[in-house]
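# I'd like to go over a predicted model; first the sequence, then the structure.
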Amino acid sequence: MTQTVLVFLDPAHPDGRIEDAGKPTLYATDQGVNRGDGVFETLLVLDGHVRKLPAHLARLASSARMMHLDVPGHEEWERAIVTALAEYQETVGVLDEVVVRLVATRGVEGTHVPTCWVAAFPPAPSAKRQREHGIDVLLLDRGYDSDLAERAPWLLLGAKTLSYAVNMAALRYAHDRAADDVIFTSRDGKVLEGPTSTVLVAHAETDDDGRVTFKRLVTPQLDSGILPGTSQGALFAAAKEAGWELGYGPLEPDDLFDADAVWLISSVRLLTPVNHIDGKPIGANPSLVKALTEELASLFDRIA
């Protein structure tokens, strides 16, 4: 029995229409299927609490506007999410950790009616393992300059679209080379993002007793064609309140190797430490990396 719950947004069903995930549910002519023409968001439910829902709904709406795609409003998505989680709890029994994906496609060609649904399913076992033990990463060239988004807005570089074939290919390339993930770089040598995550870099200073006296958290520039991270945004807000200095790039690969800690952060995998980049260790002080990771993870949990 599948543990995936599907709820379609349907005007005839105000709270959403539950469908069997084990049976065919999409037309082969749906443009999300045959063209990747659509948008999506993925969020996490922990202990029954939906994390960062307003931020995800706002980014979904922003991505849809960039694609000239009409999607339902926030309240319709929220009702469908409630229905999906209630059905998931009845089916699986718990809501301790659940992935919720919101998808909107341009619909069946010629109808001009979007296809929209909510899926709820368990996270991959690797998510928790990588979160706890860290990951090894490769730097891969994305093949364009960091100012391309401004020159070519039709490429939708700041939208979260269904066209993820290149991102998945990059991850397969890394796995074939015994790495867990990827950090993309631009042709002009700037750090961009991971295929499904945002890059975070930390610098810290300690006194003679090992106490941290200064902490700075940096992420790549948002105008470099990367997806604005909902998790990065939430963590930056919490870190600022906690006294961290914040920065928005530009970052180059040498900045990653010189950092005291590097993480990839996403809604499902959360804050994940980077152990090695291109085989080189990151962070000269493991105890400092551990302390910074624990502090940021705690801040993120409180605000998300």
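Everything's here; your move.
# all contacts plus neighbour counts: C-alpha atoms, from now on.
Will do.
# what's the nearest residue to residue 205 if we skip its chain neighbours?
residue 214 (5.0 Å; Cα to Cα, 6 or more residues apart in numbering).
# what sits against the one you found?
For residue 214, the contact set (Cα atoms under 8 Å, 6 or more residues apart in numbering) comprises 203-206, 244.
# doesn't residue 255 lie inside a helix?
Yes - membership of residue 255 in a helix is supported by DSSP: H, G, I helix; E, B strand; the rest coil.
# check which element follows the strand or helix carrying the residue nearest to residue 205 along the chain.
Using DSSP states H and E, the element containing residue 214 is strand 212-219. Downstream of strand 212-219, the next assigned helix or strand under DSSP H and E is helix 230-241.
# which other helices and strands contact that next one?
On a contact count with 3 or more Cα pairs under 8 Å, 6 or more residues apart in numbering; DSSP states H and E, helix 230-241 meets strand 245-248, strand 261-266, helix 286-303.
# most tightly surrounded among the ones you listed?
Highest mean neighbour count of the helices and strands packed on helix 230-241: strand 261-266, a mean of 25 (counted as mean count of other Cα atoms under 10 Å).
# now that one, how far from the centre of its chain.
11 Å (Cα atoms, centre = their mean, to the nearest Å).
# neighbouring contacts of that strand?
194, 196-203, 229-232, 256, 270-274, 282-283, 289, 292.
# now list the buried members of those.
Buried subset of the contacts of strand 261-266 (neighbour count, 16 or more other Cα atoms under 10 Å): 194, 196-203, 229-232, 256, 270-274, 282-283, 289, 292.
# dropping in the other structure now:
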Amino acid sequence: MSALVLLTPDAPAGRVADPDVPQLLVTDLGVVRGDGVFETLLAVDGRALQLEAHLDRLASSADALDLDLPAGERWQAAIETGLAEFARVHGEAEAMIRLVGTRGVDAAGPPTCWVYLQPVPASSREQRHRGLDVLLLDRGYSSDAAEAAPWLLLGSKTTSYAVNMAALRYAHRQGADDAIFVSSDGRVLEGPTSTLLIARTRDGVRELVTPLLRSGILAGTTQGALFATAEPAGWRLGYGPLTPEELHGNDGVWLASSVRLLAPIRSVDGCEIAVSPELTEELTELLLTATRH
């Protein structure tokens, strides 16, 4: 059973609604044109993790779309309402929380906003332990496209996710679990719903590396939280640029996301790469340390 909370002007903490009956108008521009933004986050023990980072990114994405959404305090109150409703049925089970804001039925507003909660899919928990086989897919843009064409919204989390879902379906048809986008000029970017992380050792120093943000990828909240605790723990941090060849010969490679957390990659285009359960456990603990605060 899921939980749904609508952000409406008459309900400061959100209004609980029935998720099993229609709630969205067919003329909503989020449906008709994909004109909206969203965030997905994890709740553990009844508490939303990395909430501030997700609300900041939601606001940043909305700014890129010139979309006027409710303030962060309104979203936070609605999330608390949703968590209470979710807990009535599921107790303190892990919850996947989705925040969605669309332009509404009129380009001039008001926006349509809601918070939706459901149990974490079993597949997400399984992939944390089993690992992933991934394919490299050409994204069709150069690594400087985000700077040259900001209207592409490459660094924003919009509801226009058809390309991302098509990439995942293509990977699944090829027998893979996930994909990593590569730019037309040969730079490794991100997964359709995740951030890439590499652990390697250089000159005796352990290093965590992720692609350059300015290459047109979404700033990863999970990656940011991990980096915040990894550096004090002795890790050196790096930010690309990365090539496909650099996915091999490392201590470990992961796709990081808010609900799945750290899912180790075990093969790229059919070629096996190193997987370290011990390193995955170590980095996951560092990540959870960051998200508990």
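Looks like it arrived, so ask away. Just so we're clear, the structure is a prediction, and the values are computed from it rather than from any experiment.
# still on that earlier bit, quick one: which of the contacts of residue 214 of structure 1 sit in strands?
203-206 (DSSP state E).
# farthest-apart pair in the residues you listed, please.
203 and 206 (10.4 Å; Cα to Cα).
# give me the neighbour count for the residue opposite residue 228 of structure 2 in structure 1 once aligned.
By TM-score structural alignment, residue 228 of structure 2 lines up with residue 237 in structure 1. Other residues near residue 237 of structure 1 come to 16 when the count uses other Cα atoms under 10 Å.
# so who does residue 105 of structure 2 touch?
Contacts of residue 105 of structure 2 by Cα under 8 Å, 6+ apart are 25, 27-29, 111.
# would you mark the buried spots in the strand holding residue 214 of structure 1?
Those would be 215-219, for strand 212-219 of structure 1 by 16+ other Cα under 10 Å.
# how about stretch 124-131 of structure 1?
Here stretch 124-131 of structure 1 shows 130-131 as buried, counting by 16+ other Cα under 10 Å.
# to which residue of structure 2 is residue 81 of structure 1 aligned?
Match for residue 81 of structure 1 (TM-score structural alignment): residue 79.
# roughly how far apart are the nearest residue to its match once chain neighbours are set aside and residue 83 of structure 2?
Closest residue to residue 79 of structure 2 apart from its sequence neighbours, by Cα to Cα, 6+ apart: residue 115 at 6.5 Å. Distance of residue 115 of structure 2 to residue 83 of structure 2, computed by Cα to Cα, to the nearest Å: 10 Å.
# before we move on, what about residue 121 of structure 2?
17 Å.
# all helices of structure 1, in order?
Applying DSSP state H to structure 1 gives helices spanning 31-34, 53-66, 74-92, 125-133, 148-151, 165-176, 230-241, 253-258, 286-303.
# make a markdown table from the ones you listed and add distance to residue 158 of structure 1 to it.
Below are the helices of structure 1 laid out as a markdown table (distance: least, Cα to Cα, whole Å):
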| stretch | distance to residue 158 of structure 1 |
| --- | --- |
| helix 31-34 | 18 |
| helix 53-66 | 8 |
| helix 74-92 | 20 |
| helix 125-133 | 25 |
| helix 148-151 | 7 |
| helix 165-176 | 14 |
| helix 230-241 | 13 |
| helix 253-258 | 22 |
| helix 286-303 | 23 |
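# follow-up on the earlier one: isn't the residue nearest to residue 79 of structure 2 up against residue 5?
Yes - taking contacts as Cα atoms under 8 Å, residue 115 of structure 2 lies within contact range of residue 5: 5.1 Å.
# who's in contact with the residue mapped onto residue 49 of structure 1 from structure 2?
Mapped onto structure 2 by TM-score structural alignment, residue 49 of structure 1 lines up with residue 47. The neighbours of residue 47 of structure 2, taking Cα under 8 Å, 6+ apart as the test, are residue 83.
# residue in structure 2 matching the residue nearest to residue 205 of structure 1?
Here residue 214 of structure 1 is matched to residue 205 in structure 2, going by TM-score structural alignment.
# repeat that for residue 253 of structure 1.
In structure 2, residue 253 of structure 1 lands on residue 244 (TM-score structural alignment).
# what about the residue lying closest to that match once chain neighbours are set aside, how many residues nearby?
Once flanking residues are discounted, residue 244 of structure 2 sits nearest to residue 188: 6.0 Å by Cα to Cα, 6+ apart. Per other Cα under 10 Å, the neighbour tally for residue 188 of structure 2 reads 30.
# how about residue 188 of structure 2, what's its partner in structure 1?
Counting by TM-score structural alignment, the partner of residue 188 of structure 2 is residue 191.
# tell me how far residue 100 of structure 2 lies from residue 221 of structure 2.
17 Å.
# residue 6 of structure 2 too?
In this structure, residue 6 of structure 2 and residue 221 of structure 2 are 24 Å apart, going by Cα to Cα.
# go on, residue 186 of structure 2?
25 Å.
# swap in residue 157 of structure 2?
Distance from residue 157 of structure 2 to residue 221 of structure 2, by Cα to Cα: 12 Å.
# does residue 220 of structure 1 touch residue 194 like I think?
No - contact criterion Cα under 8 Å: residue 220 of structure 1 and residue 194 do not qualify, at 11.1 Å.
# which of the contacts of residue 105 of structure 2 count as buried?
28-29, 111.
# quick one: what's aligned to residue 33 of structure 2 in structure 1?
Alignment note: residue 33 of structure 2 maps to residue 35 in structure 1; criterion TM-score structural alignment.
# OK, contacts around its match?
residue 163.
# ok, and the closest non-adjacent residue to the equivalent of residue 125 of structure 2 over in structure 1?
By TM-score structural alignment, residue 125 of structure 2 lines up with residue 128 in structure 1. For residue 128 of structure 1, ignoring the flanking residues on the chain, the nearest one in space by Cα to Cα, 6+ apart is residue 269 at 6.7 Å.
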